[in-house]
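A.B. asks: Sequence and predicted structure below; questions after.
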Amino acid sequence: SPGNGTGKTRLAVCVANYILHEKRLPVLFKKARDLMLDIRRTFSDRGDMTEADILDKVLSVRLLVLDDVGVDPTSQWLRATYWTVFDRRLEWQLPIVITTNKPLEGEGGLSLGDFIGQGAVSRLIELCQGNVIDMFGPDLR
C-alpha cells in the first residue's frame, strides 16, 4: 500500500503474534532490507552463517513476515533472491506476509515488480491466493 505510517507493519506484527501465541507455530519477522544484508554478509568469509543457512531458515519457517519489501534499489541478485524465496514457499505451501509501499500494478509510477521482479510478484500473488490488503490513510506516526 502506498503511504507511510498507515499501519501495515502493525497489522503484520498482529498476524505474526496471533500465529506464534495462539497457534503456537514458529514465525520469522524480518525487515526485507535486513534479510538481504544478512545474505550479502555471507559473501565474505568472515561470518558464521552461510547463505544456505539463512535461506534454509527463511524458506522453512511456518510463517515468514517480510516488512518493507521493495525499499532497496533493484538488482539482478535482489530479484533472483526474492524469486527464490517466494517460489520455494509457494512450492512448499508455506504462508508469507509482506508489507510494502509499492503498488502491485504500475499506476503511473513504479510497481513492486520494478523492484523485486515480475516473476517474484507473480509467485507472491499466487502464494497469497490474491489476498491483498490495501491500506490507505494519513501517516499515524
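C.D. replies: Received it, and whenever you're ready, just let me know what you need. Residues are numbered from 1 along each chain as shown.

A.B. asks: all contacts plus neighbour counts: C-alpha atoms, from now on.
C.D. replies: Will do.

A.B. asks: So which other helices or strands are in contact with the longest helix seen in the chain?
C.D. replies: Assignment by DSSP state H gives helix 76-91 as the longest helix of the chain. Applying 3 or more C-alpha pairs under 8 Å, 6 or more residues apart in numbering; DSSP states H and E, we find helix 76-91 packed against helix 51-60, helix 112-116, helix 118-127.

A.B. asks: Give me the buried positions along the first one.
C.D. replies: Okay, so that is helix 51-60. Within helix 51-60, the residues that count as buried by 16 or more other C-alpha atoms under 10 Å are Val58, Leu59, Ser60.

A.B. asks: do you know how far the nearest residue to Lys31 once chain neighbours are set aside is from Lys30?
C.D. replies: Once flanking residues are discounted, Lys31 sits nearest to Asp67: 4.6 Å by C-alpha to C-alpha, 6 or more residues apart in numbering. Applying C-alpha to C-alpha, to the nearest Å, the value for Asp67 to Lys30 is 6 Å.

A.B. asks: putting a second one here so we can go through both:
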Amino acid sequence: MTDQDIKNSISEKALEYGTPSEYSELFDNLPGEFQRRFKESSSERNFGLPIVKYGHPNGNWIIIGTKELAWKNDKLNFLPINLINRISVPDQERMRAIEIQPNRMIRKYEYEILRINTLHGDHYDIWLNKVTEYYGFWHMMIRYFRLIREC
C-alpha cells in the first residue's frame, strides 16, 4: 500500500468521524504557514505524508502521518507508527473522569489524555479534545493498524 493510499483511506475515515471540527483538520486544509513550518520540522524524518491534525484547547496537537506520529506538548515529538504496541487510557485519566462525571455510562466522554505504548515499553501521553477529536483519533489509528496488517 502506498503512502497516498494510506492518506486517502485515513482522510476518508477522518471525514466520517467529524473532521473538520473546532480542533481537527485535514493537514492539506491547514494554513500554508503551518504546513510549511511542519514540513521543515519533519524534513529530516521518515514522516511520510501528513494526513490529519488533532488539537486540544491547551494548544497541544498531534498529526497522523503515513509513517509517523508527530505531537507537540512542550516540544515537537515524533514516533514511528510501526513502534506502537497499543493505545490506552492512563489510569490517572480514568480517575479524573470518575471525579468529573459520576455517571459511568458517559464518563468516557471526559477523557482528554491518551497513552501511546511502544514495543520498547515506553509510553507517551498526548492531549486530545474531549469526545470528537479523542474518538476520531482513536478510530484513525484503528484504521491505520488495519491497513498496515493488510500489506
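C.D. replies: That came through, no problem. Bear in mind that the values here come from a model prediction, so they are computed numbers and not experimental data.

A.B. asks: Please state their TM-score.
C.D. replies: Superposed pair, TM-score by TM-score structural alignment, normalised by the length of structure 1: 0.32. Supporting alignment: 85 aligned residues with a C-alpha RMSD of 5.4 Å.

A.B. asks: follow-up on the earlier one: other SSEs contacting the helix or strand following the longest helix of structure 1?
C.D. replies: Downstream of helix 76-91 of structure 1, the first helix or strand assigned by DSSP states H and E is strand 96-98. Judged by 3+ C-alpha pairs under 8 Å, 6+ apart, strand 96-98 of structure 1 is in contact with strand 63-67.

A.B. asks: for structure 2, what spans make up the helices?
C.D. replies: Using DSSP H, helices in structure 2 cover 3-16, 32-41, 91-100, 132-150.

A.B. asks: Nearest to Leu69 of structure 2, out of those helices?
C.D. replies: Taking C-alpha to C-alpha, helix 132-150 is the member of the helices of structure 2 nearest to Leu69 of structure 2, at 10.1 Å.

A.B. asks: So Asp67 and Lys30 of structure 1 - more neighbours on which side?
C.D. replies: Asp67 (23 against 16; other C-alpha atoms under 10 Å).

A.B. asks: ok, that one to Leu28 of structure 1 distance?
C.D. replies: Asp67 of structure 1 sits 11 Å away from Leu28 of structure 1, taking C-alpha to C-alpha as the criterion.

A.B. asks: can you check Thr9 of structure 1 too?
C.D. replies: Taking C-alpha to C-alpha, one finds Thr9 of structure 1 at 14 Å from Leu28 of structure 1.

A.B. asks: Check Val97 of structure 1 too.
C.D. replies: 10 Å.

A.B. asks: Need the residues touching each of these two.
C.D. replies: Listed as contacting both Val97 of structure 1 and Leu28 by C-alpha atoms under 8 Å, 6 or more residues apart in numbering are Leu63, Leu64, Val65.

A.B. asks: which ones are touching the second one?
C.D. replies: Neighbour list for Leu64 of structure 1: Val27, Leu28, Phe29, Lys30, Val58, Pro95, Ile96, Val97 [criterion: C-alpha under 8 Å, 6+ apart].

A.B. asks: one more time with 10 Å
C.D. replies: Each residue near Leu64 of structure 1 by C-alpha atoms under 10 Å, 6 or more residues apart in numbering is listed here: 16, 26-30, 57-58, 85, 89, 94-98.

A.B. asks: Nearest to Ile39 of structure 1, out of the residues you listed: which one, please.
C.D. replies: Of the contacts of Leu64 of structure 1, the one sitting nearest to Ile39 of structure 1 (C-alpha to C-alpha) turns out to be Val58, at 10.9 Å.

A.B. asks: so what's the closest one closest to, chain neighbours aside?
C.D. replies: Among residues not flanking Val58 of structure 1 along the chain, Leu64 sits closest, at 6.8 Å (C-alpha to C-alpha, 6+ apart).
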